[in-house]
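Q: got a predicted model here, sequence first, then my questions.
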Amino acid sequence: MSVSGNTISGNKREWWRNSVIYQIYPRSFCDANGDGIGDLPGISRKLDYMQSLGVDAIWISPFFKSPMVDFGYDVSDYRDVDPLFGSLADFDQLIVAAHSRGLKVIIDQILSHTSDRHPWFEESRASRDNPRADWYVWTDAKADGTPPNNWVSNFGGCSWHWCTRRRQYYLANFLKEQPDLNLHNPQVQEQLLSDLKFWLEHGVDGFRLDAVNHLFHHQSLRDNPARPLQLDEKGLPPVNHYQYQWHVFDKSQPENLDFLHRVRQLMDQYPGTVTMGEVGDDNTHKIMAEYTTGDRLNMAYSFDLLTEESSAEFLRNTLEKNREVIEKGWPCWSISNHDVPRSITRWNKGFNAEQALARAPLFLLMQLTLRGSVCLYQGEELGLPEAEIAFEDLVDPYGINLWPAFKGRDGCRTPMPWFNSGEVNAGFSKVKPWLPVPEEHHRKAVSLQQDDAHSTLNQFRALIDWHRQLPPELATAQQEVVDTRNDLLVFCRRAENGEFLVALNLGKDEETFDLPVEFADAEDITPALFAGERRDGKLVLPLAGVRVLHRKKLS
């Protein structure tokens, strides 16, 4: 079992199994040059902090050249760093500094679309017969001038946008400034693979592939079928009309599998590198299983745990639905990221602030003990709640478009609070940052939690260190969820030479669980910070209580 540079998986080439990956949203992490926006030198400055957390890798959200309409997810140059974040030399220095600390570096890669200011698109829209005319998804209007079908954008509105130069529509599954690449064109595939190779040559250890199931569309351009509407508690339909359709023809096409195989062939030329795909679909579980089995993605994560729901029943059902990917592929569990409200707010409705804070390490332990890897979003280790952002301070076009029913993603993207020194910006920047730092985040700054043994920060550090010390057979042990029919989430992990039982109380009241006979005398390896006990053949767990038992099998 390795405890430095690798997780409990002993295979260095598969370091990503059971790894803890720390997601950095660079605009909000650390501002080194004092312009109010985080940057690559700022990340380098905080590498010791990330090393102190005990994580295995950092995932850096986009830093490529971009008009920043969608804050870097609209790329205008795949092979250079936007000046907001520094330079290519800064990135190279970051790689060296991270590797010297035993930290792997994963970067975001957006393969489904570019910015409308990318030179490829500027050439493509100039005419119907230029060398890149077919690099994007273009189509003629219907006879009445309307778009070719009923496809709608993830961010609301029609997916098709009129171009007066070509007198055709182009496809954009997100913002209109993010035209979709046409991966049915072999030249586009070759170019994207070449761009991946560029960063591999610069030393990256892998890629998080954004919206990876959006790479291909059905060339028939058939209408998506209607989806039965799920009304909210007020009896109203969804805010975003994207949810009015089953997305059968605009994403998750069979051609994706062939292209992901080509990506894997490239990655295999760089031993130890990894691909992690973001999958959002009506049938997420099936897609994740397909994408992570065989020679395709190493792992994938979905939006299954990025919802408002966090009950034991919901989690049992989700894990059961994910059985195929858990058994055959490899999931990466994420309960928070840059696209959804922070988990301590989202997953604690009905709990007071003290209870919510007590549940933060509970959910991290759940992630650490499930079969799979873990993504930890920056600030989660501090117990940061979702920030309330005034409309006049919003910058996210998603939120601006759907206000007031949906406030967008700014509330989870506010700057990291490093110091509670009375400064307006909590040590993030000396000038006004791109988003405000809420006052309640000042009170959770790293400087305040650093030396407090009972702080959320140090609880997270202790849990990650505990995870590193677990018996190595946990790395790939099979998983079985127990239907307790109460507020306990209980699952077993079974390997040839050892078994584990994990029980977590997700409710407000004390819960009990009858121990299976085989675990009656099992070793209790629960981290000390959790309450709970084994009594008369039962586990007795209070609110946020946990027990983890380990039973060695006799050979």
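A: Arrived safely. Residues are numbered from 1 along each chain as shown.
Q: make it CA atoms for all contacts and neighbour counts henceforth
A: OK.
Q: residues contacting the residue nearest to residue 165 when sequence neighbours are not counted?
A: Nearest non-adjacent residue to residue 165, counting by CA to CA, 6 or more residues apart in numbering: residue 126, 6.2 Å away. Residue 126 makes contacts with 133, 165, 166, as judged by CA atoms under 8 Å, 6 or more residues apart in numbering.
Q: buried members of these into PyMOL, please.
A: Those of these that count as buried under 16 or more other CA atoms under 10 Å are selected in PyMOL with:
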select buried, resi 133+166
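Q: so which of the contacts of residue 126 comes closest to residue 281?
A: Taking CA to CA as the measure, residue 281 lies nearest residue 133 of these, at 29.4 Å.
Q: now the helices for the stretch 401-550 of the chain?
A: For the stretch 401-550 of the chain, the helices defined by DSSP state H, counting those that start in this stretch cover 439-442, 446-449, 456-468.
Q: contact partners of the last one?
A: Counting by CA under 8 Å, 6+ apart, helix 456-468 makes contact with 2-3, 7-8, 20, 52-55, 357, 360-361, 364-365, 368-369, 381-383, 446, 449-450, 452-453, 527, 529, all of which sit outside it.
Q: how far away from the center of its chain is that helix?
A: Here helix 456-468 is found 20 Å from its chain centre; the criterion is CA atoms, centre = their mean, to the nearest Å.
Q: buried ones among the contacts of helix 456-468?
A: 7-8, 20, 53-55, 357, 360-361, 364-365, 368-369, 381-383, 446, 449, 527.
Q: also this one, for the comparison:
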Amino acid sequence: MNAIMRDPAQSVVYQIYIKSFCDSNGDGIGDLPGITSKLDYLAYLGVDYLWITPFFPSPQRDNGYDVADYCAVDPVYGTMADFDELVAEARSRGIGIMLDMVLCHTSDQHEWFQRALAGEERFRRYYILRDGHGSIGPGDPGEPPTNWQCAFGGSAWQWEPRLGKWYLHLHDVSQPDLDWTNPEVREEMAKVVSFWRERGVAGFRFDVINLISKPEVFEDDTEGLGRRMFSDGPHVHEYLKELVERSGIDGMMTVGELAATDLENCVRYTNPAEHELGQVFSFHHLKVDYAGGDKWALAEPDIARLREIFASWQEGMQAGGGHNALFWCNHDQPRAITRFGGRGQVGKPGGSWDHVGKMLAVCTHLMQGVPYVFEGEELGQTNAGFASIDDVRDVESLNNYRILVEKGASEDEALEVIRERSRDNGRTPMQWTAGPAAGFTTGEPWIGVPENHELINVEAEQGRAGSMLEFYRGLIQMRHTLDVVSRGRVGFVEACESAPRAIVYERWLEGDAAAAARAAGQPVRLLVACSFDAEPCRVKPVRADGGVVALDGAEVLVDTYADDAVRVGEDSLELRPHEAVVLSLA
């Protein structure tokens, strides 16, 4: 039943946070029929796959990432018939459906955990249970087995008297981690993936998949909060190969979300010879505004560090045969436009909002890999600007607000951090119209709608020349049609001292691929220059070998200012504030 989709190298994926995309029945929560109703819009945008966040039955402690049943649809999102209709209607438009699989942990309401609580030894072995440190015997919890901290704040261990053990939860306390050393667990996970593949799913995104293999020995982390102890564990590659083989998904569109990973492992995860994953999400580039590496401490983005990260991952993955997923935004991140300075003249052409949004799009869409567009990103949606902590729904944000206040921050100071960092910034409703609730629902939305939906919305942008939406359509079309974008090599160049906040790289084709592109009238070598500076700068691109990139005869393919005023010299290029330019080199 699998649809035959576009080659992954030419593909663009659109992420849908189902709860906030489109509500079809007025209950204030997005659903599967709502997605189906917007397929014509997504086909207009030009995307090839839709990654949909979890819609499985769930108590919603972590907005669906706490799964209570892997092979059913939560009634709040629709029915299995609704899902089947979505798959069929998407396929008829040349779009494949990708599902979000949460295989590291379950909800504590899942039948398996409930049966473990009831004393069934088989299901106790599905989870990671340990005696406490310093426990003097049954019934005495002692202290948590290790000092590991969970992703949402606090200990990663929870004492459960009914189990007589501590259980590990690397995320919320309601999300006990599965024990992948148990072959029965691995078999169950393969059955889950196979179930959805057989229903016509075209691809999968695997949530925090590099955390499924825990260390052989559980011990304290003497250098941090534990993440390095359980990321990219000793059997993770073995488990992934087994999952891919048993579920029959080798060759399908797959991407893994990887927490605290490294380049070496990501090359291995995504090298086709390994038969593990198609691409990986790594998050190092989205920590360049963390003061001291702390997500909850604000700092201006370090663009020099951003450039280093992009260069090392683009060139490193290329050298090892690996593949990147390219992204700025998702359901776990604040909006990139706000993060990187797009606060001016929001919703209006020519402000920093417009320039930053288009520049960010060029920066990643022209790189080597598969671009991912998060719902509303193509419109230029911004952070929500929460007026009160009461407007926030996210468990991670609420936990860290409390922690910040406990550490001495005032409520206003803590709220300012949450405004900038909360995952709920990416979870506010998709902005379809300027009308009530942004056209997302006829009821009361589950989370508030930003006021700027009156300016930033599909209705205002679709078909309007120069809009953010139409700009994204153009970039997606470039990946579909230009071989140098979809298959070219990549190399980063220095931008010279006068442009310290510029990121500049080349894309090029070689050999037969270059000859074929020339014969088809396509460009063979591109220079991509992106300024993250609020002031003008002059880029003089110099390759790693010291050679200056000649710009004589260069043709402007893309300019985010779109005014035919790009100034290109023999060996330099002038960029205006937050401008991005793509040149076809002679």
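A: Received it, and whenever you're ready, just let me know what you need. This is a predicted model, so every value here is computed, not measured.
Q: got a TM-score for the two of them?
A: Counting by TM-score structural alignment, normalised by the length of structure 1, the TM-score of this superposition works out to 0.88. Behind it: 519 aligned residues with a CA RMSD of 2.2 Å.
Q: which of the contacts of residue 126 of structure 1 map to contacts in structure 2?
A: Mapping these onto structure 2 (both residues aligned by TM-score structural alignment, their matches' CA atoms under 8 Å) leaves residue 165 still in contact.
Q: can you tell me the helix or strand for the spatially most central residue of structure 2?
A: For structure 2, the residue sitting closest to the mean C-alpha position, by CA atoms, centre = their mean, is residue 330 at 4.3 Å. For residue 330 of structure 2, there is no host helix or strand (DSSP states H and E).
Q: so what does it match up with in structure 1?
A: Aligning on TM-score structural alignment places residue 330 of structure 2 opposite residue 337 in structure 1.
Q: please apply the same query to residue 93 of structure 2.
A: Alignment note (TM-score structural alignment): residue 93 of structure 2 maps to residue 101 of structure 1.
Q: and if you look at residue 200 of structure 2?
A: Aligned counterpart of residue 200 of structure 2 in structure 1: residue 203 (TM-score structural alignment).
Q: in structure 2, where's the longest helix?
A: The single longest helix within structure 2, with elements called by DSSP state H, is helix 303-320.
Q: what packs against it?
A: In this structure, helix 303-320 of structure 2 packs against helix 263-270, strand 489-493, with contacts taken as 3 or more CA pairs under 8 Å, 6 or more residues apart in numbering; DSSP states H and E.
Q: contact partners for the closest residue to residue 404 of structure 2 other than its chain neighbours?
A: Excluding its sequence neighbours, the residue lying closest to residue 404 of structure 2 (CA to CA, 6+ apart) is residue 414, at 5.9 Å. If you count contacts by CA under 8 Å, 6+ apart, residue 414 of structure 2 has them with 401, 404, 405.
Q: so how far is stretch 376-389 of structure 1 off the chain centroid?
A: Offset of stretch 376-389 of structure 1 from its chain centre (CA atoms, centre = their mean): 14 Å.
Q: need the contact partners of that stretch.
A: For stretch 376-389 of structure 1, using CA under 8 Å, 6+ apart, the contacting residues are 20-25, 29, 334-338, 341-346, 357, 360, 410-412, 414, 416, 436, 438, 441, 444-446, 449, 456-457, 460.
Q: next, residue 374 of structure 1: secondary structure please.
A: Three-state assignment for residue 374 of structure 1 (DSSP: H, G, I helix; E, B strand; the rest coil): strand.
Q: number of residues surrounding it?
A: Close neighbours of residue 374 of structure 1, defined as other CA atoms under 10 Å, add up to 26.
Q: one more: residue 548 of structure 1?
A: 20.
Q: look up how far residue 537 of structure 1 lies from the match of residue 93 of structure 2.
A: Separation of residue 101 of structure 1 from residue 537 of structure 1 (CA to CA, to the nearest Å): 45 Å.
Q: please apply the same query to residue 185 of structure 1.
A: Residue 185 of structure 1 is 63 Å from residue 537 of structure 1, by CA to CA.
Q: swap in residue 286 of structure 1?
A: Residue 286 of structure 1 sits 38 Å away from residue 537 of structure 1, going by CA to CA.
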